[in-house]
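Asker: Need the 3D shape of this:
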Amino acid sequence: MGIQIPWLLVCVSTVPIFMTYTKMKRMDAREMHEIQMRVKYHSEYWKKGNVFVKEFQDKVTAQVMNTADPLVGRDIASISATELAAAENPARARRWFLF
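Answerer: A predicted model of the protein is given here:
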């Protein structure tokens, strides 16, 4: 009984490999063409998607740079009081309507 278990495991595990091998041998030109077109469409789809992502990323980067705080990245000690007052957004400073 102990000798039969490994052989049974080997036989069961090699069945999918054998089925795949025989399917590859029986594959006709139409199936090969379908697979090739599927791979081609998939690669073209991702290529178009990458172009869209790159263009969208450039637009978002431009928007962020246009709306960014002009004082970001500067040393605090080098910013004058007039620049701080000019950069401060008065609409954002007022949070309470009653006080």
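Asker: use CA for all of it now, contacts and neighbours both
Answerer: Fine.
Asker: Starting from the longest helix seen in the chain, tell me the next helix or strand along the chain.
Answerer: Counting by DSSP state H, the longest helix found in the chain is helix 29-67. Per DSSP states H and E, the first helix or strand lying C-terminal to helix 29-67 is helix 81-87.
Asker: now the other sequence, so there's something to compare against:
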Amino acid sequence: MLINIILVIFAMVGGGILIFFISRICKQYKGNVDSEYIELFPREEMYIENAYEGDRFNMSDNEKKDSEKWAITQRGSVRIACGVYFTSDEYTKYRERVLKTDLP
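Answerer: From the prediction side, this is the model:
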């Protein structure tokens, strides 16, 4: 008998919560159509130009050797330690080679 009373109380509380949320949803969609809204992130202000945009990164062979030497002391520098990146001269040669290849 006590269990039935507790279950009825839970059902009444749950139904009240359900009716509350349904009324809030209806109020939201049936609200004023002419109301204004504020855009937090307007599209025209989303893009901020990078300070180095369009500039090429210049790296010499000596800088590459130094960075490979000191990469051992830093965490997460596997690509630098293995030398899997271009210097400026290597990149220009690679870029010229790629641009010379014919597209299918």
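Asker: Drop the TM-score for these two in here.
Answerer: After superposition, the two chains reach a TM-score (TM-score structural alignment, normalised by the length of the first structure) of 0.39; 62 aligned residues with a CA RMSD of 3.5 Å.
Asker: what's the offset of the longest helix of the first structure from the middle of its chain?
Answerer: 11 Å (CA atoms, centre = their mean, to the nearest Å).
Asker: packing partners for that helix?
Answerer: Here helix 29-67 of the first structure touches no other helix or strand, going by 3 or more CA pairs under 8 Å, 6 or more residues apart in numbering; DSSP states H and E.
Asker: Can you give me the buried ones in it?
Answerer: Buried residues in helix 29-67 of the first structure, counted by 16 or more other CA atoms under 10 Å: none are found.
Asker: Next up, the contacts around Asn66 of the first structure.
Answerer: Contacts for Asn66 of the first structure (CA atoms under 8 Å, 6 or more residues apart in numbering) come out as none.
Asker: how near is it to Lys59 of the first structure?
Answerer: Distance from Asn66 of the first structure to Lys59 of the first structure, counting by CA to CA, to the nearest Å: 11 Å.
Asker: just Tyr41 of the first structure next, same as before
Answerer: Remark: distance between Tyr41 of the first structure and Lys59 of the first structure (CA to CA) = 27 Å.
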